[in-house]
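Peer 1: Provided below for reference: sequence and predicted model.
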Amino acid sequence: LRSMKTNITHNNCTSAQEVDMPYCEGSCNTYTMYSKAAAAMQHSCSCCKETRLSNHTVDLVCPNGDSYSYTYMYVEECGCTNTECIAAAGQHIRRKRSFTLL
């Protein structure tokens, strides 16, 4: 769990003061290894993400002087969670082509 202070802006209205907005950052146990038993590669992927959230409310002030309450998601806790391993963007899977001669 990392801490960050920032102003919240929504519909051209902004928080009068910076608010605490925690976020998740870190590395988790992710690997790829060959399995002799399966005769294939085995993948284990996990990512750092929020595990507990709460709603926080802040007052936003608009250019015309109006103000209203705005609720945002506040990260309380982070952890490593399993995820599906997929090919990275831009990587192509090689496929066997077949041709029919006439």
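Peer 2: Good, I have the coordinates.
Peer 1: okay, CA-based contacts and neighbour counts for the rest of this
Peer 2: Will do.
Peer 1: Pull up the gap between the spatially most central residue of the chain and E76, please.
Peer 2: With distances taken as CA atoms, centre = their mean, K49 lies nearest the centre of the chain, 6.2 Å away. For K49, the distance to E76 equals 11 Å [CA to CA, to the nearest Å].
Peer 1: For stretch 59-72, list every residue counted as buried.
Peer 2: Buried residues in stretch 59-72, counted by 16 or more other CA atoms under 10 Å: D59, L60, V61, C62, Y70.
Peer 1: okay, pairing it with this:
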Amino acid sequence: MKYIPTFMSMKTNITHNNCTSAQEVDMPYCEGSCNTYTMYSKEAAVMQHSCSCCKETCFSNRTVDLVCPNGDTVPYTYMYVEECGCTNTECTAAAGQHIRRKRSFTLL
């Protein structure tokens, strides 16, 4: 069975460095499941994994003006999703294997 991601869109204000868009902007995104499976191969005597991710396949850069608290207007460029699709990706450790996580620290 093959799955097709859905192209979604929402309206939102963009804020960056305390400056905000005067109007909401259209912000498309991708959502959905793709064909991913784990299957035992008797020929290879191992589990075979196939993984794919829902991801943007085409995007463009868009620029919007942001208004700052001091009244200045500054341009801000963001990625605008135009198409979604399933792309192959590397599968992570198989179920049942211990996954060691790295610790991350935030300096204040």
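Peer 2: Alright, I've got the coordinates. Values in this document were obtained by computation on a predicted structure and should not be read as measured data.
Peer 1: The residue nearest to the centre of structure 1 -> structure 2?
Peer 2: Aligned against structure 2 by sequence alignment, K49 of structure 1 finds its counterpart in K55.
Peer 1: residues contacting its match?
Peer 2: Taking CA atoms under 8 Å, 6 or more residues apart in numbering, we find K55 of structure 2 in contact with C30, C84, G85, C86, T87.
Peer 1: Give me the buried subset of the residues you listed.
Peer 2: C30, C84, G85, C86.
Peer 1: For the closest residue to Y40 of structure 2 other than its chain neighbours, which three-state class applies?
Peer 2: Leaving out its chain neighbours, the residue that sits closest to Y40 of structure 2 by CA to CA, 6 or more residues apart in numbering is M47, at 4.3 Å. Three-state call for M47 of structure 2 (DSSP: H, G, I helix; E, B strand; the rest coil): strand.
Peer 1: contacting residues around M47 of structure 2?
Peer 2: Applying CA under 8 Å, 6+ apart, we find M47 of structure 2 in contact with T38, M39, Y40, S41.
Peer 1: tell me the contacts of the equivalent of the second one over in structure 1?
Peer 2: In structure 1, the residue paired with M39 of structure 2 is M33, using sequence alignment. Residues in contact with M33 of structure 1, defined by CA under 8 Å, 6+ apart, are M41, Q42, H43.
Peer 1: can I assume the last one is in contact with Y31?
Peer 2: Yes. Between H43 of structure 1 and Y31 a contact is recorded at 5.9 Å, counting by CA atoms under 8 Å.
Peer 1: you'd agree C62 of structure 1 is up against I8?
Peer 2: No. Look at C62 of structure 1 against I8 with CA under 8 Å: they stay out of range, at 11.7 Å.
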